[in-house]
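> When you get a sec, could you give me coordinates for this:
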Amino acid sequence: MDPDTVDPETFMMNGAQSNETAPETYEPVQHHWFYRKEIKNSKEIWLPFSQRDSDALEAKYISDLPEEEKIVATEGGRFDVDIPKRIRNPVYWKGDITNVRRCSWFYKGSTTAKYSPYEEDIATNLEAEYRKCFENNQWHKRIELPNKDLIVLHSYDVLVLFPPSMSADDWSNAQSQVRPRVVRRGVEEFEIDEGEPEKVDHILFMVHGIGSVCDLKFRTVEEVVDEFRNISLQLIRTHYQSSCQNGISNRVEVLPISWHDELHSEDTGIDKILRSITLESISRLRDFTNDTLLDILFYTSPKYCQKIVSTVGQELNRIYELFKSRNPTFKGGVSLGGHSLGSLILFDLLAHQQSPIEDDSTSQTSKDRRISHMYGAMNTGIVRIHYPQLSFQPAALFAMGSPIGMFMTVRGLDSLGEDFALPTCEAFFNIFHPYDPVAYRIESLINPNLANLKPMLIPHHKGRKRMHLGKN
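Got it, this is the predicted structure:
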């Protein structure tokens, strides 16, 4: 039986009484802040903020500050919550504005496995009625809600919801298909995370590959990066527990960099043109091709390649400067990570950064020679692209499932040379799964003898074998 439904016959025999001793005095309910999240099939769920974020929201809520100053940075500073408006905004990327709520009473609907909070005014009324019942020791109070739901307060910890289709006088009918459901007061039974450390040790910018979604779950780059960040924090807490407790290791902030929407925006007109030339047959396959696979061809076009690299470069600089303005004490390093085509975009961008030892007196001829070396003697590479200069020097580039080696070969380059280096980035890691069909090695382009060297196996943090690593 669902533990959050009430069997009518059992409920009748027990007299709707609690087996626990009631507290002697009334204790006000503790509020916790939640935010709404849209899920598939137009459904929604409410998720709790971390304890640290909820405490910060509650402190600002009860403060005497003007309403325009009641804005709280939450979730590591990635979302701002406007308390008076009850909305939550993403800070670093474009995204949906979601509702937030100060919660204390919860119910479970008939179609969801998660609890949903009552609206704040309803919760306030329920708490007031609960207090009257408690202080007067007069229970079995019936409260009808605006949507015709009926809540019965049988005792201090037996609170029941009757849907409109079921009368509270009919629950002895064993044939009833609708069972009364438990109402929860407070958040004692919720799993609430303590929250992320405030201090950030390192930033990792992640650039996505082809298409508008990043995996077979059809998640966006922001959603995938959320999971990446959560796993990173989990590993730090479990593998460096002592350092975490002593404040030596804190967290890595992972932020998404998106370029697909800009490429397919109305400004470029790509999608409009594609719709006019796309055949009507096998429409789903053609839509997938236009949205995903054609991104590879667009990157080989000077016009659209310029749009992509400009977007990535501008977003990297914009988000980095915004992060520093919101975290003025940050002294950590920055790394870049790219998946699939995203790794190639970053590789090209970093290959065209001005070296710290170069200055304005560096001749254009020497720069052109470097570019020609990068893309082959036949000048078949993308040499007409203007690559923006980054406002920071990354510590490392992590290429995941990367086709860099293949693209270098297609561009007519048979060797990078053993003295090859990215001008402003000291470390480069080529990470791949052995069954990834678009991942290629790059070591042999630096030294042909490395083609026979087996890649290094990365131990999985739970003991499984998953990734392979090539380090240059």
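> drop to CA atoms for contacts and neighbour counts, all remaining ones
Will do.
> quick one: terminal-to-terminal distance for stretch 459-468?
In stretch 459-468, first residue to last residue: 9 Å (CA to CA, to the nearest Å).
> in it, what counts as buried?
When neighbours are counted by 16 or more other CA atoms under 10 Å, the buried residues of stretch 459-468 are found to be 467-468.
> One more sequence to fold, the one below, so I can look at both together:
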Amino acid sequence: MWISGPIRVRVIAVSSCGNWQRCYSTARQSSVVRWFYASDVPKSKPEAMQYTPTKPPSTFVPFSANDSKRLEWAYNNDPNRKVLVKEDGLFHVNLDRREVAPVYWQGPVFEVRRGLWFYHNGGKPSPCSEQLGLEIEQFYQRAIADDAKTDPKEKHTERVYCLDSLSGKIKFSKDNRSVAWVNPDDSMTLQRLTGGTKVVRGYNDKVDEEQEGAVGADGDTVSDSPAEESLKDKFMSSLFDSEGQMENKSEEDLKHEMESEYDDTDKASSDKTRPDDSTRKVTHLLLCVHGIGQRLARKIESVNFVHDINVFRKSFKALYTETEELQAALNPDRVPVDPKNKDEKSKKSKKDQEGDPSLLNCEVQALPVLWRDSVAFGMTQSERTVHPKGITLDDVTVEGVRAVRHIVGDVILDVFLYKQPNFKRQIIDAVKEEVNRIYKLFRENNPNVGDELKVSLIGHSLGSAICYDMLTNKDDVKDLEFEVENFYGVGSPQGLFLLLEGTSIEPEDLLINGSYYNIFHPCDPIAYRVEPLVDKEAAPCPVARIPYSKGGLNSQIQELSQFGQRITKGATSAWSTVMSSWASKTDKSVQDALKNVLETTRDANDKFQKTLDGQELVSDESEGPEVPRKVAEKLTKLNVNGRVDYGLQEGVLDISLIAALASHISYFENPDMVNLILWSLYKPDGVPVLQENQQSSE
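Below you'll find the predicted structure:
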């Protein structure tokens, strides 16, 4: 029940011109403060996207406990500094502007809040705005002071004050001053009828096991974001509706997927069994160079290489955590593995992990290298100075379907331009500058990284050709701030480029310390082999096949199972239709014949399903000649495993044009490729391939 005579106190410390003054000056208890960041509506995006927010953010995610403590320390001691947060400091917080942004690439910028008072209405705790929180805190301190002056017998009374920021009132609980109800002046509002919106002082990360969102003893109040569906699967499956038209909602969904990338690196931060991501050991840095089409990201945000690498990063962390063999490969002296006794191996591994959480650290970091916006090709009006007479692509583009032509230009023209000597040099120089910038910044932000850090390059599509040309040019290699360990060409057209140039691959020309991997999907129309360019006798030899990781095998089995079920379902439907329409028109012999066809189909599917259940899969891959020894010796100079071409295994249903296109843009979410790369980093001479491709002969 509201009491009369509310007290009004003016707020004296508010934000001014975007520069925040230090507030909550009386609330220095770090244990009750938690820092949050918005995850749904960015404050800004890269200038090229021409973005303006249309609504304020409504979803806030807590920083990890460690990041929050460091933010609070900086807030109280050095508020003008930028604080690195998230895994390996991939993002930084500007305390003055209250925003968080990526460190190594351009991306969306989100609001940051220092939370002291939180909304608690049966859901996840959400921080009040800092202005409102400051005002509530001042009234809280006033209530505490008033209690100290009041007779103890009269202390337990509700205290009500007027709020300036909401034009309403706040009522503090008579039993606990850290709990209050905010109510606007409008007596007809829902909040007024239900007693107001509950706010609680201090962040409590526990919830009641029996009631989600209630404050209790166990569980996290802020759950992880939902499991993220493959971006490429979502893009390809929702690109067209049943009538072949573009769906408007799919792009909004994809935006949300990318804007939630800030959540991805913190999912394990509250798990005490995991290492502290802010100080973890990193021994391998993967710099990933994009290919064609990145300029298209200005128009279609789902075409986003940064997101691809975020998915890649999450994939190798998850795969490492789930695979004891990989853990043993990285830590051979700390994770005993007995392949003959899986149960004992599992017990030992789990015991070691519980005693040493660092075993769950894969020691790998991957960062995107974005070069396209650094190169001016004379494509737009702002790049008129590139052509001697100021002519641009806009000037020569035909009027018809101009939008489609621009999309094609944003994708295909990158290849044409790269084959022009002057533009090729611009692109390579831009990539060199960017990889050097990222490398130096990473070492600066992670001083604990020692000389053992190894840097490898991953080039996707055209990016693989750029990296190859850079790594075969002595002057370019000299310009790099680091030595390159491994080079991975992914979905690479380099084999075709070298063929058209009439050149071959000489192992001594590739200036790397480790191995060269040419990884491709058999359905990828952009990818080509390179081994025949090392030695022509390698052409008839089958490529090294990358085995399924656990996830890959299960997904194939599921796909095969669903395929068989669809065959049976279709046959059953067809049988029912035929029988209903022909029952009165066809003699019994025809009906019996059709029935036999159906029964045969069912028997075949039952047998097929039993095979799947037992995982008795038989490869139908045709065997080719073994790799001649002299060819293997040449290939060993490029890759310690004696092979360079590594092919992912083809899925049963990878037979359509859409599947072919999807195969080229989905490498970084493929668990089998992730598995191969991790093995190549941890055990360079022990990369797993299907056994039939490991032999060689004279």
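> Chain neighbours aside, what residue packs nearest to the most centrally placed residue in structure 1?
In structure 1, the centroid-proximal residue (CA atoms, centre = their mean) is residue 226; its distance is 2.6 Å. Setting aside the residues directly before and after it, residue 226 of structure 1 is nearest to residue 254 in space (CA to CA, 6 or more residues apart in numbering), at 7.9 Å.
> rewinding a little: now check structure 2 for the residue matching the residue nearest to the centre of structure 1.
Residue 226 of structure 1 is assigned residue 310 in structure 2 as its aligned equivalent, the criterion being TM-score structural alignment.
> returning to what we had before: pull the number of nearby residues for the aligned partner of the residue nearest to residue 226 of structure 1 in structure 2.
Counting by TM-score structural alignment, residue 254 of structure 1 corresponds to residue 366 in structure 2. The number of residues packed around residue 366 of structure 2, counting by other CA atoms under 10 Å, is 20.
> Wasn't residue 366 of structure 2 part of a helix?
No: counting by DSSP: H, G, I helix; E, B strand; the rest coil, one finds residue 366 of structure 2 to be strand, located in no helix.
> Wait, a helix at residue 606 of structure 2?
Yes: secondary structure of residue 606 of structure 2, determined by three-state DSSP: located in a helix.
> That one maps to what in structure 1?
Using TM-score structural alignment as the criterion, residue 606 of structure 2 maps onto no position in structure 1.
> cool, and residue 104 of structure 2?
Checking with TM-score structural alignment, residue 104 of structure 2 has residue 92 as its match.
> Distance check, the residue nearest to that match when sequence neighbours are not counted against residue 311 of structure 1.
What sits nearest to residue 92 of structure 1 in space, not counting adjacent residues and going by CA to CA, 6+ apart, is residue 319, at 6.2 Å. Taking CA to CA as the measure, residue 319 of structure 1 and residue 311 of structure 1 are separated by 12 Å.
> ok, back up a step: tell me which helix or strand the match of residue 104 of structure 2 sits in.
Assessed by DSSP states H and E, residue 92 of structure 1 sits outside every helix and strand.
> thought it was touching residue 321?
No: the criterion here is CA atoms under 8 Å, and residue 92 of structure 1 misses it with residue 321 at 10.6 Å.
> In terms of packing, which of the two has more residues around it?
Using other CA under 10 Å, the more surrounded residue of residue 92 of structure 1 and residue 321 is residue 92, with 18 against 14.
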